[in-house]
Structure formats: structure tokens, C-alpha cells
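Asker: Sharing a sequence plus its predicted fold:
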Amino acid sequence: MTTETITADAAGTWTLGDLTVNRIGFGAMRLTGSSAFHLGTPSDRKRSIAVLHKARELGVNHIDTAAFYFSSLRSANEIINSALSPYPDDLVIAAKVGPFRDYTGEWGTSARPEDLRGHVEENLRQLGRDHLDLVYLRRMRQDSIAEHFGALAELREAGLIRHLGISDVEPRHLAEAQAIAPVVCVQNRFGLDSHNPGTDDILRICGEQGIAFVPFYAIAGESGPHGAASGHDEEVLAVARAHGATPAQIRLAWTLAQGPHVLAIPGTGNPDHLTENIAAGAVRLTDEERDTLDSLHRKAG
């Protein structure tokens, strides 16, 4: 398929609270190198900045990031700040808090509720902003998220945060958070070969309630933070051939086809892969193709 003229609005839009975004956005994790979860070889900074410029040229107006996205010499937030500040009015930047790493890159224990203000302020400092459009509370195996989410709700009331989301949660956590403050989106791991009945329930509930569902690792498969899936089922390859598309584009198209409330945030440090990811928003699967891939997803469980 021809990709150069396809922009992020091809997949349609969704409204996060009062902020309208294109359904294909950009995940910033890979701007720092092969993975934000180790301090390996740093990325080429000029190339990472070029990827962000290209994303904006292609209509991306939703970027997902975090202060803990860093590798040796590189910080995703700093790169975003350098590339895109002063920020366009239509750009929505989402950050996550909960996990944290020290300066050596080692992971700490999960943040306490009283730590979250400092985490939000660190994102603000790195991004050069006076408020964050959207902040996710990433659950770190807590049974209850009430105290942590309540701390973020207070920061929302103070004007440091515009909208709130939650990540890595079960349906009961969504209900728990909604009793405290509005939730505009949920971010869980979800993809064609990542089948979790609880996440499928969250996907459905979000659709019923008009809440955005934002899957991570949608095209990574079992590789997770280490990169896009390299092995593909024959069913995926067959659909890709039918559309003149790549398997990764079919994975993204299937993800977006799960409902108009589903957003995609594929990440890459490669300008060519970025263009392909954005173009996936123009792929329209047939009912038969959807059924085939849905069956593949169910088998993954």
C-alpha cells in the first residue's frame, strides 16, 4: 500500500475529556534506544527528533511518554521538549506515573501516594510545561488504587493535570477510580496475540461507557518492550498480502477495529516504520478477515 500521503486522521478521532485526538498516536519509549527499560546503547538524538517532526507532519497529535523512559544519555521527555516546544495547541501529551527508576536506571519499589506529586512535577520539568494534558496511574500490583488515584485527583484539582487515566488494571479498579474522579482512558496490554479475559472485559466496558482504551505493545507480540514481533501467524501474513500491507500494519488495523474508542500508540525510532504505522489507520479489514483474526486472538488465551 502507498503510505506517504496517509496521515493520522485516516483512522478517525476520539475525544479524551475535552481533547480531540487522532486515533493513531505515538508512543515515545523507543525514542531513547531499543528499549527504555535498560541503559543500553543510546539512540541517535537527531534521528529521534526527526521522528517526532515526521510524526507531526503526518498529523499525530497524541504522544504517550513518561519520565522513566530513559536510557544512557537519552530522555524521551527531553527529546520531546527539544523537538516540539513550544507545543502546538492541538498536541496532547500523556504521561504515566507509578513506576520509577533511579539515576542508574534501576527500578525502585512502586511509588507511594505522597510520591506522586514529585513524579508529576518531574514530567512537567522535563517537558517544560505548567500542566499535563493527561496522566495515567500505572498500577504496580496494588490490590486497591484508591489512595494513589486520590492523590492524582488532588493534583487535577490543583491544576497540574487536566485529565486522568489508569493503566494495567482490572474492571474493579476502574470502578474504584471512577468513584473518586472522572477517568477518560484506560491503558492495558492488548494485542492480537495477547489475550487476557480481564482486559477483554475492560475493552468492552470502556466502549459501553465512552472511555478510551489505549493498548500498549499492540504490535510487539511476545517481545513486549524489546520490539515488534518478528514471527507472524499465517493468517496474519495472508491478510497482509491481501492488503499489500505489512504484518505490523494488520496488527494495528485489527486493534483499531475493536471499537471507535480504541486508540493506538505504536512507538518507533525509525522514520520509515513511523510512516507505516500511521498508514495502518487506512487499512479496512473485511468482516471475514476480522473473524479470522478474532479467532486467532481467542486462541492466544
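Answerer: Happy to help now that I have it.
Asker: contacts, neighbours, all on C-alpha from now
Answerer: Fine.
Asker: dump the residue contacts of the closest residue to A111 other than its chain neighbours.
Answerer: Computed as CA to CA, 6 or more residues apart in numbering, the closest residue to A111 that is not its neighbour in sequence is G98, at 5.2 Å. Residues counted as contacts of G98 (CA atoms under 8 Å, 6 or more residues apart in numbering) are 110-111, 116, 137-140.
Asker: Next, format those residues as CSV and append neighbour count and secondary structure.
Answerer: Listed next are those as CSV, based on neighbours: other CA atoms under 10 Å; DSSP: H, G, I helix; E, B strand; the rest coil:
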residue, neighbour count, secondary structure
S110, 17, coil
A111, 17, coil
L116, 20, helix
L137, 24, strand
R138, 25, strand
R139, 22, coil
M140, 15, coil
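Asker: any idea which of those residues is closest to M29?
Answerer: Distance ranking of the contacts of G98 against M29, using CA to CA, places R138 first at 15.1 Å.
Asker: Which residue is the nearest non-sequential neighbour of that closest one?
Answerer: Per CA to CA, 6+ apart, closest to R138 is S167, 4.6 Å.
Asker: my guess is the one you found meets M140, correct?
Answerer: No - here S167 does not reach M140: they are 9.2 Å apart, not a contact under CA atoms under 8 Å.
Asker: Nearest residue to the middle of the chain?
Answerer: The chain has I265 as the residue nearest its centroid, 4.0 Å off, counting by CA atoms, centre = their mean.
Asker: what separates that one from H62, distance-wise?
Answerer: Separation of I265 from H62 (CA to CA, to the nearest Å): 8 Å.
Asker: Mutual contacts of those two, please.
Answerer: Residues touching both I265 and H62 by CA under 8 Å, 6+ apart: 24-26.
Asker: alright, now check it against this:
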Amino acid sequence: MVETTYSIGGDFTVRRLGFGTGGLVGPGYWGPRGERAAARALLHTALDRGVNLIDTADNYGPDLAEELIAEALHPYPDDLLVATKGGVVRTGPDTWHVAGRPEQLRAMCEASLRRLRTDRIGLYQLHRLDPAVPMAEQLGALLELRAEGKIRHIGLDTVTAEQLEEALKYVPVASVQNRYNLLDRSSEAVLELCGERGIAFLPWFPLGNGALTRRGAAALSTVAAEHGASTGQIALAWLLHRSPVLCPTPGTGSAEHLAENLDAGTVRLSARETELLEALV
């Protein structure tokens, strides 16, 4: 049986299929994409469909995705977890640099609090480890913010299993966001460690940023046809079957695509179908 929910940090239960807000901003995560009203409506639709995990970041836009979430959903339902990220400064489309000094992380977190119109961020994730700053200092800044009640849970983005092991010496890590999907399993060791430690794994690019649907691997297409589903739905269903800690948050700017993604939660793969998909890599 595939579990439909997961408890992040041991105390916040979310539905495992969430919604990512990267598709609400322009190409390269820069500037707007369409009308703000349409983005707000899509956020409402996601909640109406039962989503209670929304993934965002301060550099989506930049700032814009967080602003849209607040415009659409504030005051927030008690069961909604908004996960945002800091530690990266975006300077143009697909152009950014890490910024992990403690004073930078504090300023970024406090700016996200203001944009999200909240006193505490449910899940605050370090977007990238800054190689120029000791890990203990970066995580120490987040621990201070947590002690002040400004962060509920701490997460990490794009780490190795070794880095995660080290981070766990300093902070209780509630989530990891690494790239992971049916055709890219380079973070398998991280996923296994998350499973062992009860850490949520929020895979970014769960559909390979479109690669899965474009490439149309034969096995993927075969399984999709058997279920009357899209290849994207099968790829998301595989993630839900792969590990109970995987919580995909696919993003889109389309209501139709949102519905398709969320309907993937109803797909149940057989052992034979899972084997076919596993063999893709």
C-alpha cells in the first residue's frame, strides 16, 4: 500500500504530492509569468484539491513567488506547510550565487517572513551550502532563527550523503531537496539515508524538467498506456511507490497540468510495472 501522507519533522503531516511554485514565475526563475491573478487562482486550486505542502524560494522571481503565496493564501490554514529556501541570490535568468554567511541567512529569512506575512516559516531550507563558510556557521544561523521561533523546521537543498551526515551533527534536519526522478537517481544514497533517519525527501525536477515526458522511454510509455495515464503521471506515481519519504512538489503554471499531476496520486503500480520502470536506469 502506498502511503498518501508523510509527517515532516515528526509533527507536521502533509499529503505527499505537493505543489512547487517555480512555474508561477518567468523563465529562468526571473520576473513574472502571466497575470498575478492567474497565479493566485492556481494556488487556490491546489489547496482545493487537497494540497497542503507548497514549495517555494526567496529567489523565485526573485521575491515574487513568496509574494504570490501571501496574496493568495494568507491567512494560512493551520494544516498548510509553506516550505521556502534561502542562501542563494539570483541576479538574472538562471543566474545566481550562493550567500551563506550567517548575517546573510538571517536577513534572507527575515525578508521571507515579511513577504509571506508570517511570524514563523514552517520549513526553511538552506538552498545551497556555501563552500566559503563553515557548515557549522551556516546551520548555526538557522538554529538561532529556530530558537527565536522564526523557523519551525530546518531543511537542506542539494547535498551529498556525507554532507547530510555531517549536518545531522549540528541540527535536526527535517527535509532534503535534491534532484531525483525516474531517469536521474544520482541522489540514491541520500534518499536511502533519508529513509533511515525519517527525513522527508522533496525531489526537485521530479519530471526531469520535462525530459521524462519528452524522451518517452518505451517502458514508461507502455505502463502509461496500461493505466490510461500520461508518462508524467507514471513518473510521479513511481516516486510515490519508490520510498515513503519522497514528497514530490511538481510545479506548473497551468490548472490542467496541476490536475494531471495531482491525479498521479491515484495510480497504483504493480510489481511488474515497477520492475519495468526500475530497469530504465
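Answerer: Arrived safely. Computed from a predicted model, the values in this text were never measured in an experiment.
Asker: circling back: the residue nearest to the centre of structure 1 matches what in structure 2?
Answerer: Structural alignment (TM-score structural alignment) places I265 of structure 1 against T249 in structure 2.
Asker: residues touching that match, list them.
Answerer: Shown in contact with T249 of structure 2 (CA under 8 Å, 6+ apart): 17-20, 53-55, 202-204, 206.
Asker: quick one, strands of structure 2?
Answerer: Secondary structure of structure 2 (DSSP state E): strands at 5-8, 12-15, 19-20, 53-55, 81-86, 88-92, 95-98, 121-126, 151-157, 173-177, 200-201.
Asker: Check the mean deviation of the fourth one from structure 1.
Answerer: Once fitted to structure 1, strand 53-55 of structure 2 is off its aligned match by 0.4 Å on average (mean CA distance after the TM-score superposition for structure 1).
Asker: in structure 1, what residues pair with that strand?
Answerer: With TM-score structural alignment as the criterion, strand 53-55 of structure 2 aligns to 62-64.
Asker: Please compute how far the matching stretch lies from its chain's middle.
Answerer: Averaged C-alpha coordinates place stretch 62-64 of structure 1 at 7 Å from its chain's average position (CA atoms, centre = their mean, to the nearest Å).
Asker: Kindly report the same for stretch 160-178 of structure 1.
Answerer: Distance, stretch centre to chain centre, for stretch 160-178 of structure 1: 15 Å (CA atoms, centre = their mean).
Asker: Can you point out the buried residues in it?
Answerer: Neighbour counts over stretch 160-178 of structure 1 (16 or more other CA atoms under 10 Å) mark 160-170, 173-174, 177 as buried.
Asker: Find the pair from those residues with maximum spatial separation.
Answerer: Using CA to CA, the buried residues of stretch 160-178 of structure 1 span at most 26.4 Å, a distance reached by L160 and E170.
Asker: just the shared contacts of I265 and H62 of structure 1 now: which is nearest A300 of structure 1?
Answerer: Of all the shared contacts of I265 and H62 of structure 1, A300 of structure 1 sits closest to I24, with 24.4 Å by CA to CA.
Asker: could I get the strands of structure 2 as a markdown table with distance to C194 of structure 2?
Answerer: What follows is the strands of structure 2, written out as a markdown table (distance: least, CA to CA, whole Å):
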| stretch | distance to C194 of structure 2 |
| --- | --- |
| strand 5-8 | 12 |
| strand 12-15 | 17 |
| strand 19-20 | 21 |
| strand 53-55 | 18 |
| strand 81-86 | 18 |
| strand 88-92 | 24 |
| strand 95-98 | 24 |
| strand 121-126 | 15 |
| strand 151-157 | 12 |
| strand 173-177 | 8 |
| strand 200-201 | 7 |
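Asker: most packed of those?
Answerer: Comparing those by mean neighbour count (mean count of other CA atoms under 10 Å), strand 200-201 ranks first with a mean of 28.
Asker: post-alignment, it versus structure 1, mean distance?
Answerer: Here the mean offset of strand 200-201 of structure 2 against structure 1 after fitting is 1.0 Å, by mean CA distance after the TM-score superposition for structure 1.
Asker: F213 of structure 1 versus the residue nearest to R138 of structure 1, what's the distance?
Answerer: Distance from S167 of structure 1 to F213 of structure 1, by CA to CA: 10 Å.
Asker: Now do the helices in structure 2.
Answerer: In structure 2, helices defined by DSSP state H lie at 36-48, 64-73, 102-116, 135-147, 161-167, 188-197, 211-215, 218-227, 231-242, 255-263, 271-278, listed in chain order.
Asker: May I see the buried residues of the first one?
Answerer: Of all the residues in helix 36-48 of structure 2, those buried under the rule 16+ other CA under 10 Å are 36, 39-40, 42-43, 46-47.
Asker: helices and strands around that helix, which ones?
Answerer: With contacts taken as 3 or more CA pairs under 8 Å, 6 or more residues apart in numbering; DSSP states H and E, helix 36-48 of structure 2 sits against helix 64-73, helix 255-263.
Asker: Can you add mean neighbour count and give those helices back as JSON lines?
Answerer: As requested, the helices and strands packed on helix 36-48 of structure 2 are arranged in JSON lines below (neighbours: other CA atoms under 10 Å):
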{"stretch": "helix 64-73", "mean neighbour count": "21"}
{"stretch": "helix 255-263", "mean neighbour count": "17"}
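Asker: and of these, who's closest to I234 of structure 2?
Answerer: Nearest of these to I234 of structure 2, taken as CA to CA: helix 255-263 at 9.6 Å.
Asker: what's the angle from that closest one to helix 231-242?
Answerer: Orientation check (axes from the mean of the first three to the mean of the last three CA atoms, to 10 degrees): helix 255-263 of structure 2 against helix 231-242 gives 30 degrees.
Asker: Helix 255-263 of structure 2 against structure 1, how far on average?
Answerer: Helix 255-263 of structure 2, aligned to structure 1 and superposed, deviates on average by 0.5 Å (mean CA distance after the TM-score superposition for structure 1).
Asker: which part of structure 2 lines up with stretch 175-187 of structure 1?
Answerer: Using TM-score structural alignment, stretch 175-187 of structure 1 pairs with 165-177 in structure 2.
Asker: Relative to H257 of structure 2, which of the strands of structure 2 is closest?
Answerer: Nearest to H257 of structure 2, of all these, is strand 19-20, at 11.3 Å by CA to CA.
Asker: Next, the mean deviation of the closest one compared to structure 1.
Answerer: With mean CA distance after the TM-score superposition for structure 1, strand 19-20 of structure 2 departs from structure 1 by a mean of 0.5 Å once superposed.
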